[in-house]
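1. dropping a prediction and its sequence here:
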Amino acid sequence: MPTVSFNTHFPGYEILGELGRSNARVLKARHLETGDLVAIKHFALNTDAETLRRFRFESQLMTDIRHPNVVRVREVQLDMPMPFIVMEWIEGGNLRTLLTERGHLDVPTTIRLGLQMAEAFKAIHPKGIIHRDIKPENILYRPLPSGELHFLLTDFGVARLREQSQTMTGQSLMTYEYASPEQFDNPKGVDVATDYYSLGVVFYECLSGRVPFSMADSTGMATFMNQVLRTSPPDLQLTAGQYLPPSLDTILRWTLTKNPAERLSDVDELTLLLGQANVEQLQASRTSERRAPVSTRTVAAPVSVSQPQETTYLPPVDDEPVASSNWWAVVLGVVVVGVLIALAVYYTNLRNMANRKFVPDSTATAGDSSETPSVTNDTTTTSSDYLMEESARDSSEADTPPVSTSTTEPATTTVTTAPDSTNTVPDSTQTNN
């Protein structure tokens, strides 16, 4: 921006250009000693000594405030032909420019603005400083690398001068659309509640793109003042697709209350409501973005699905019970199969052990030789030594009556260990009576 020459001299500063004019002229300058970029605001004063003294006192307080949401006042010069205030340079712009470009702000950005203005209130109100002129032109911003905006409040105490001053064009310096009702009735008796009313108007404009009451929409000053003093603000009209958190709606109603004694004017309460509004906004956005889980099979649902995953539709079923019953069926089947395998292994091992450790005796021992005509002898299931011994005896006693082999004995005869060869075979010398 080209350098602009001014008749007014600002000692210690190099004027780089004019940033704009509203109720005062704002210049971009460089501090010659440090090289810092600054913003100089100068205006014509036509006020009484008490107002000037109060402004000097509040301006001095502002030079002591170091807060990230408050534009630092570097210097105040009131004894010059054209009094001026030197403030730190903010490289972004003001909220008015932002609203002009976008038309309105989205809900998350408005909540962020409110939280940072609440922090600014914490810095100025405990020191007895009332801004009195909160509006988009007095809220600056700088863009952050994250894409978010960092907001700062500026122009403290200037409104007290404007209440009794005139611009160089002779017009009133009050910004009527953002003024609280009590500023029309008793301008000198306002308290911190007036800053909360003005902030509520800023919220309303950020969300809807327009102020609740406008001078342009009124037929005259009297009509406009009557609206501000007695008429409830029109219902907020959000752009399509925007969700207004209930807590943010509560803030709008409580800050725009006509009676300052009933108005929201506690910074902790404001911060709490803004935090709740932020949570409500996040919940609403996540609910709208959440998608139904994709199922491995398609079932009929009460709502239509634009792109079904499969072409085959099944009757409505409850996924949870089906999944549970299938799971139990699988577990039961595994248990049954395991039991059958265990039983098969057990009986197989039992049979092998019986074959290795025990020799079944299928020989049916006849009763007393005196009562039984013949002796049953099974030569097929005895051990090899026992068979050899019995064969030798059979060959030496050829005159002994033949021994009948039992073929009808059941397979469940008592299994015993191989009998001693000396007592198992009946004495061949005994003959039947």
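-> Alright, I've got the coordinates. Numbering: from 1, shown residues only.

2. C-alpha only now, for contacts and for neighbours.
-> Will do.

3. now residue 194: how far from residue 260?
-> For residue 194, the distance to residue 260 equals 7 Å [C-alpha to C-alpha, to the nearest Å].

4. which residue ranges form the helices in this protein?
-> With helices called from DSSP state H, the chain shows them at 49-63, 95-102, 107-124, 158-162, 181-185, 193-208, 221-230, 246-255, 267-289, 319-357, 384-396.

5. could those go into CSV alongside distance to residue 17 and mean neighbour count?
-> Putting the helices of the chain into CSV (distance: least, C-alpha to C-alpha, whole Å; neighbours: other C-alpha atoms under 10 Å) gives the following:
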stretch, distance to residue 17, mean neighbour count
helix 49-63, 24, 16
helix 95-102, 18, 14
helix 107-124, 29, 20
helix 158-162, 22, 20
helix 181-185, 34, 17
helix 193-208, 29, 24
helix 221-230, 36, 15
helix 246-255, 38, 18
helix 267-289, 38, 16
helix 319-357, 70, 11
helix 384-396, 126, 12
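
6. who wins for proximity to residue 16 among the ones you listed?
-> helix 95-102 (20.9 Å; C-alpha to C-alpha).

7. could you give the angle of that closest one to helix 193-208?
-> For helix 95-102 against helix 193-208, the angle by axes from the mean of the first three to the mean of the last three C-alpha atoms, to 10 degrees is 10 degrees.

8. give me the helices and strands touching helix 95-102, please.
-> strand 139-143 (3 or more C-alpha pairs under 8 Å, 6 or more residues apart in numbering; DSSP states H and E).

9. put this next to the first one:
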Amino acid sequence: MATVYQVRHLGLRSTHALKVLSGDRARQDPDTQERFLREGRIQARLRHPNLVQVTDVVTAPSAGLVMDFVEGPTLARHCQEFGLLGQAGALEVFHQVLEAVGTAHRAGVIHRDLKPENIILGMDSRGRMQPKVADFGLAKDLGHEATQTGVVMGTPLYMSPEQIRSSKNVTVRSDIFSLGTILYELLTGRRCFHGQTNVEIMRRIQRGEFTPPEVAYPPIDRKLAAIVRRALEVEPEHRFASCEEFSATLEAASRAGTPRRSMEVPVVSVPAPAHGGAQQEEAPTLPPEPGRPEGLTSTFVRKSRVEQSLMSLVAVAGRFGLLGVLAGLLLVALLIVLAGLWTAGVSK
């Protein structure tokens, strides 16, 4: 386990994130320290705008990874507080995540712990939402494999069936499965697999038992629902072979009628599934991961709701232009004034 701190370089006056091991036992264990530094070496060689970059290490008083500081919430926290991103917003974020993970795959690295808690939503220089994939602590380096056969690593809610059996022999298609569970959440507002215990969750994953996206959230585009189902196939060979294929298939669906960008307003509530039954029971809408202290897997600075709203407004401005946003604000102000006049008239 590790903790991430916001730190400032006194000489350069720059802000960074510092990830350090938690607990005396972990800090004093040579094997744990080596795995931690291995995480840093993997992350340092991966360069992409949507990946958190490790820039340096410190060794005193214990090992620490110096990383890019990303100001923003995790994808999980954003969805908890503001609801769905909307179909266009979800796809815009997800395409960038696919590009980042694809970069890691081409470098011979499989993440093995992809989940909304490990994706941070920052902003790029043009004010657009820029997700960054973080936490390569469980990553598999195909050039230097250290995982023993039979060892299971990862977060049960997002693990592929083959990863549940053993984390040693996973391929890029295991990450594809995890990405499928993330896309499912982004489009439906519900977790794909759920249960009372981790054993129950993993059993459902291995059997492919989940509520179809179009049942969990009826407004979803049917082409997108089919793409999600393919990513969640139990057999790896039936999934997308790469992040590039996954992204290209989504692009084709967009060109066929699914909009990539629109001014969709995030919705806070999600309709319940249309049918009952064991597979159609209502799934939780992104609650915090049980037993996991906050701030352990991401560079996260909590913002107030006002700041988050302004952040979303800036994202819209970057996408549609400042004049469009100003026009929207003027329209909202006009509606508020009219509502006030109507209320005053009724009270008389």
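-> Now that the structure is in, tell me what you want to look at. None of the values given here were measured: they were computed from a predicted structure.

10. now the TM-score, please.
-> The TM-score (TM-score structural alignment, normalised by the length of structure 2) is 0.63; 250 aligned residues with a C-alpha RMSD of 3.3 Å.

11. picking up where we left off before, any chance of the helices of structure 1 in a markdown table, plus distance to residue 23 of structure 1?
-> Shown next, in a markdown table, are the helices of structure 1 (distance: least, C-alpha to C-alpha, whole Å):
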| stretch | distance to residue 23 of structure 1 |
| --- | --- |
| helix 49-63 | 16 |
| helix 95-102 | 14 |
| helix 107-124 | 22 |
| helix 158-162 | 9 |
| helix 181-185 | 18 |
| helix 193-208 | 17 |
| helix 221-230 | 19 |
| helix 246-255 | 26 |
| helix 267-289 | 29 |
| helix 319-357 | 68 |
| helix 384-396 | 129 |
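
12. I'd like to know which of these is closest to residue 24 of structure 1.
-> Using C-alpha to C-alpha, those put helix 158-162 closest to residue 24 of structure 1, at 10.1 Å.

13. hmm, who's touching that closest one?
-> Helix 158-162 of structure 1 has contacts (C-alpha atoms under 8 Å, 6 or more residues apart in numbering) with 45, 47, 51-52, 55, 131-133, 172-174.

14. any of these buried? List them.
-> 45, 55, 131-133, 173-174 (16 or more other C-alpha atoms under 10 Å).

15. pretty sure residue 240 of structure 2 contacts residue 248?
-> No - Residue 240 of structure 2 is not in contact with residue 248 according to C-alpha atoms under 8 Å; the separation is 10.3 Å.

16. related to what we said a few turns ago, in TSV: the buried ones among the contacts of helix 158-162 of structure 1, plus distance to residue 220 of structure 1.
-> Formatted as TSV, these follow (distance: C-alpha to C-alpha, whole Å):
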residue	distance to residue 220 of structure 1
45	28
55	32
131	27
132	23
133	22
173	18
174	16
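
17. what number of residues lie near the alignment partner in structure 1 of residue 65 of structure 2?
-> Aligned counterpart of residue 65 of structure 2 in structure 1: residue 85 (TM-score structural alignment). Around residue 85 of structure 1 there are 19 other residues, counting by other C-alpha atoms under 10 Å.

18. ok, the closest residue to residue 85 of structure 1 other than its chain neighbours to residue 16 of structure 1 distance?
-> Spatially, and ignoring its direct neighbours in sequence, residue 85 of structure 1 is nearest to residue 76 (4.7 Å; C-alpha to C-alpha, 6 or more residues apart in numbering). Distance, residue 76 of structure 1 to residue 16 of structure 1, using C-alpha to C-alpha: 19 Å.

19. what touches both of residue 194 and residue 260 of structure 1?
-> What both residue 194 of structure 1 and residue 260 touch, as defined by C-alpha under 8 Å, 6+ apart, is the set residue 182.

20. distance of the one residue sitting closest to the centre of structure 2 relative to residue 201 of structure 2?
-> Nearest to the mean C-alpha position of structure 2, counting by C-alpha atoms, centre = their mean, stands residue 116 at 2.9 Å. Here residue 116 of structure 2 is placed at a distance of 17 Å from residue 201 of structure 2 (C-alpha to C-alpha).
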